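**Q** Need a 3D model of the following:
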Amino acid sequence: MIWVVLALLIFIFQIATILIAEFRHPSKAMAWLLILFVFPVIGFVMYYFLARSFQRRRIVRQRRIISEETRLEALRRSRLLHRPEDLGSGEFREQERMFALLQQFSLPITGCNTTQVLNNGETTYASILEAIAAARHHVHVEYYTVRDDRVGRRFQRALLDKLREGAEVRLIYDGIGSYELSAAYVRELEEAGAQVQCFLAPRIAFFDKRINYRNHRKIVVVDGIVGFVGGINVGDEYVGGNKRLGFWRDTHLRIEGDAVYSLQEVFMRDWWFTARERLTDSRYLPEHGCVGEDQVQLVSSGPDAGPDAIVQSVFAALAVAKRRIYITTPYFVPDKGVLMGLKTAAASGVDVRLILPYVADTRLVMLASLSYVEELLLAGARVYRYHKGFIHSKVMIVDGLLGSVGSANMDLRSFYSNFELNALLFDTRTIEELAQTFMDDLDDCHEIRLAEFAARPRLQKAGEIAARMLSPLL
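**A** This is a model prediction of the structure:
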């Protein structure tokens, strides 16, 4: 009898620990409790190693201090926008509250940029490799996934060429996203003089209880002048090399101008975190002439940050939408606020459209995504599935107010667990270009009809329910 009481007390302790630790995220708490009930001891061990908060760690506080030091230099060199009427979109004149929110984020709204939207892998790689080939002082590269394949070797050769010419090369890759990257690939770069860092290697991250936190950013900065951000990693699949997924539809962004300082700052913070090296040379933040009038704000978020900047920017944009909300995302697992924002907008007459993949790279996440479709359709939103191949773009367009291109999916992992980076774009030309590309993508989509979707098999519905319950952990 005493053993039963002891086991019950231990079980209650485990439940209480999860509830207290996750009281800010009820859906995440419920997902972990489900695992705990199914696997009473194993579930708690998994929670202990996978779900520890990042913000309590001393190294994170140090990282913020370094960020502030580099930030001051970037601000001094940038043309900053301080009033809603300064933005290219006249619609911001009526959005003082949203503008005030964006002003609170750690990276500023800059007004002296040239941007180019890059659709799909080949176009993106060509532009990045061209920029790398022109580098004189440094090349900074940060990716979630780097593969030792045909595309990966193209990147490696470009970096080796720069090293032979005397340029500095730094590379950060994520330990989980690049777990297949060969030691030989890294060794060749290091022997040539590159500095290479793995962001939270799986074995270290597991025992340090941080394996759940991944660096999902995609960053390239060349000489502090040209930068790239978006959804495309380094691998053959991004040029259609995965036979199961086929054609890979994605979106990236090339930037010249003030916003590159913000991009460099994010890289510097991540370099400090991985290498414990401060990059203080003024040539990392060089002077540049004003190359354009595009207005850009980089929005960085992650478990080390205070406010959840990306989800805040998404929610704020949804809340003020009047005409249209177009979203493309490979994974759709929103929190309650974002879901309610979409449903409320659709119910009030806003043209809400969502593009999801038809071919899934992760079956469980796709089932979780589909679990939200019926309630969106009932609210009046329109949902499409992309049939040409796999769509991996992370794009949002709201009215003529803003467009967003970046690494963050419309899911809980990107909102709260991953280190992510989005670019908010405010000039009318780029917003309309993104909107036109969205409409072009609809030509390769099948629209989901409510009656047809409601009649889907019961087994699929059951799978969607299970996946949705686990979705906070996906």
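
**Q** contacts, neighbours, all on C-alpha from now
**A** Will do.

**Q** Identify the residue spatially nearest to S300, adjacent ones excluded.
**A** Computed as CA to CA, 6 or more residues apart in numbering, the closest residue to S300 that is not its neighbour in sequence is L421, at 4.6 Å.

**Q** my guess is the one you found meets Q297, correct?
**A** No: using CA atoms under 8 Å, L421 makes no contact with Q297, being 10.4 Å away.

**Q** Tell me which of the two has more neighbours.
**A** Taking neighbours as other CA atoms under 10 Å, L421 and Q297 compare with L421 leading, 28 against 24.

**Q** tell me the contacts of the more buried one?
**A** By CA atoms under 8 Å, 6 or more residues apart in numbering, the contact set of L421 is 217-218, 229-230, 298-301, 406-408.

**Q** now those residues in a markdown table, with secondary structure, neighbour count and distance to R147?
**A** Shown next, in a markdown table, are the contacts of L421 (DSSP: H, G, I helix; E, B strand; the rest coil; neighbours: other CA atoms under 10 Å; distance: CA to CA, whole Å):
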| residue | secondary structure | neighbour count | distance to R147 |
| --- | --- | --- | --- |
| R217 | coil | 30 | 15 |
| K218 | coil | 26 | 14 |
| V229 | strand | 27 | 18 |
| G230 | strand | 29 | 17 |
| L298 | strand | 27 | 26 |
| V299 | strand | 25 | 27 |
| S300 | strand | 24 | 25 |
| S301 | strand | 26 | 25 |
| G406 | strand | 28 | 20 |
| S407 | coil | 30 | 18 |
| A408 | coil | 29 | 20 |
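
**Q** Closest to C112 out of those residues?
**A** L298 (13.4 Å; CA to CA).

**Q** Next one: the closest one from Y261, what distance?
**A** 10 Å (CA to CA, to the nearest Å).

**Q** now G152
**A** 26 Å.

**Q** likewise F49?
**A** If you go by CA to CA, the gap between F49 and Y261 works out to 36 Å.

**Q** Likewise for G177?
**A** Taking CA to CA, one finds G177 at 26 Å from Y261.

**Q** to compare against the first, here's another:
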Amino acid sequence: MRDVFSPSRIPFRFATLIVALLCTGCATPKARPVVPGETVAPAIVTASGALSEAKAEQLVDRRLAPAQDDEHVRELIDAFRAQADAPLVAGNRVSLLIDGPQTLAAIRKSIESAKHHVHVETYIFADDEVGHEFSDLLIARRRAGLEVRVIYDAIGSVTTPGAFFDRMREAGVEVREFRPLDPVRTPLPWKINNRDHRKIVVVDGRIAFTGGINISSTYESSSTTRPGPETGRDEAWRDTHVEMAGPVATQFQALFLATWTRAGGKIDNANPLYFPAPEPAGGELVAAVATDADDKTETRIYATYLAVVEHSTQRLWLTNAYFAPNKEFRQALIAAAKRGVDVRLIVPSFTDSGLILHASRSTFEELLEGGVRIYEQRYALLHAKTAVIDSALSMVGSANLDMRSFLHNNEVNAVVVGSGFAQRLEAVFERDLKDTRELDLEKWRERPLSDKIKEAASSLLSYWL
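**A** Below you'll find the model as predicted:
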């Protein structure tokens, strides 16, 4: 099982590349222009409805520590809102979940407590011990009378046999495959390059999970076991997820239902049980920022990332599994470092995709020269996708900092505005730093010529990886 690449998928990868090159040009992700006085950011929403800008500002003030309550942080949050489309929603409890065991246990507990429905959207639903545990649980909840729906990606779950999903269907679980490889069901060949990389679980419209973790035994053990590169490609991945209780769960519900319908599923979207009356569960401000790669005109995840990088003033800490962004994004990181921002990037030292690893490393010399500090995780395969900016705004989701996530995949990030959650994510980042080695520019320049050749070759394909 691999999240992005494996030998078993080489034929598909190259077929996709050829088809895509023939059928489409290389699009460029773009942020929409922000015109002062004309660009209207989505309102901040509470259980009682949308807030006026004055009340929204007061609510943001309460979520920020006194040290973060300044003009620069306001500009950062406003820049994010101008690109996000989805409104920030108040009244949520957000739990930070580290690695597979903690995340999978929290999801199981929530599913076991469900009263009406369970919706699961995942890139990988593996035919292994964890996959069977979850399928058994979903079947049990369906037999208990709940509505249970599953969306899985055809490529992400390509090694999972059809019989695995048929067993769930026979038990009454509704299952849909996203972008089947069958040309009859996906007749437009370039659509095959659009994958559903999201990881969403919604329970009763009140609790939602998202992040980087798939349903797979890869996550059966914690990264604290430090498996190393020999066994770490297949187990104990380092990843991050969040559990959100409160009104923002309806944003994730809407995303699930839209994908469900596109995948051919039937559902009554007007059923109030899917969108229950909002009940505050905490104090966090959260938005679900999603990209739909079926629409090439929108690149919200890229736009929000770029906006917060460009408006950061103190600290920009990124953890990312597959880092191969375009030149505009790299230049924004360098510009932030040059204006005094503490820009740090944690990336893998080994991974499940050799091509993307080398494509990522092809960018390091430029970034190191520009003042970006880069750290490689040494002991576990890094799969997390997180960002924390100026101790005020945090992102946790499925989106990598590469062109596949920016342009080709359906992705989703949970974005939290507030100092409390940011400080928790910063603490995780600092813990992760203890398992890394920092790259030194002079030593990096001395790496073997064979590595430089691999990097140069892989960078030519980075748009499609």
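
**Q** neighbour-wise, which of G177 and Y261 of the first structure wins?
**A** When neighbours are counted by other CA under 10 Å, G177 of the first structure and Y261 differ, and Y261 comes out ahead with 29 against 20.

**Q** ok, that one touching R76?
**A** No: shown here, Y261 of the first structure and R76 do not form a contact pair, counting by CA under 8 Å, at 10.3 Å.

**Q** Could you list the residues in contact with stretch 252-260 of the first structure?
**A** With CA under 8 Å, 6+ apart as the criterion, stretch 252-260 of the first structure contacts 77-79, 109-120, 124, 127, 221, 224-232, 288-292, 296-298, 405-406.

**Q** Which residue numbers in the second structure does it align to?
**A** Using TM-score structural alignment, stretch 252-260 of the first structure lines up with residues 241-249 of the second structure.

**Q** for stretch 141-153 of the first structure, same thing?
**A** So stretch 141-153 of the first structure sits over residues 120-132 in the second structure, by TM-score structural alignment.

**Q** Please state the offset of that stretch from the chain centre?
**A** 17 Å (CA atoms, centre = their mean, to the nearest Å).

**Q** Counting by contacts, list what the helix or strand that contains V314 of the first structure packs against.
**A** Here V314 of the first structure, judged by DSSP states H and E, is contained in helix 309-320. Helix 309-320 of the first structure is packed against helix 96-104, strand 294-301, helix 336-347, with contacts defined by 3 or more CA pairs under 8 Å, 6 or more residues apart in numbering; DSSP states H and E.

**Q** ok but L378 of the first structure is inside a strand, no?
**A** No: using DSSP: H, G, I helix; E, B strand; the rest coil, the assignment for L378 of the first structure is helix, not a strand.

**Q** Give me the neighbour count for the residue mapped onto it from the second structure.
**A** Correspondence of L378 of the first structure to the second structure, assessed by TM-score structural alignment: E369. E369 of the second structure has 12 neighbouring residues, counting by other CA under 10 Å.

**Q** For E369 of the second structure, which non-adjacent residue is spatially closest?
**A** L441 (7.0 Å).

**Q** How about L376 of the first structure?
**A** K343 (5.9 Å).

**Q** how many other residues sit next to the aligned partner of A335 of the second structure in the first structure?
**A** For A335 of the second structure, the aligned position in the first structure is T344, judged by TM-score structural alignment. As a burial measure, T344 of the first structure scores 19 neighbours (other CA under 10 Å).

**Q** ditto for K394 of the first structure
**A** K394 of the first structure has 24 neighbours, counted by other CA under 10 Å.

**Q** Pretty sure it sits against F332.
**A** No: using CA under 8 Å, K394 of the first structure makes no contact with F332, being 10.5 Å away.

**Q** Mind telling me which residue is nearest the centre of the second structure?
**A** In the second structure, the centroid-proximal residue (CA atoms, centre = their mean) is S398; its distance is 1.6 Å.

**Q** Tell me which residue of the first structure matches up with S450 of the second structure.
**A** With TM-score structural alignment as the criterion, S450 of the second structure pairs with L459.

**Q** swap in E284 of the second structure?
**A** Match for E284 of the second structure (TM-score structural alignment): D294.

**Q** Ok, D402 of the second structure next?
**A** Per TM-score structural alignment, D402 of the second structure is aligned with D411.

**Q** pretty sure that match is touching T328, no?
**A** No: at 11.9 Å, D411 of the first structure does not count as touching T328 under the criterion of CA under 8 Å.

**Q** now for the helices and strands packed on helix 309-320 of the first structure, which one comes closest to V139 of the first structure?
**A** Comparing these by CA to CA, strand 294-301 comes nearest, at 19.4 Å.

**Q** about what we covered before: OK, contacts around the residue nearest to the centre of the second structure?
**A** Per CA under 8 Å, 6+ apart, neighbours of S398 of the second structure: 197-199, 210-212, 385, 411-413.

**Q** how about 7 Å then?
**A** 197-199, 211-212, 385, 411-413 (CA atoms under 7 Å, 6 or more residues apart in numbering).

**Q** Among those residues, which one sits closest to R373 of the second structure?
**A** Distances from R373 of the second structure to those, taken by CA to CA, are shortest for K385, at 17.2 Å.
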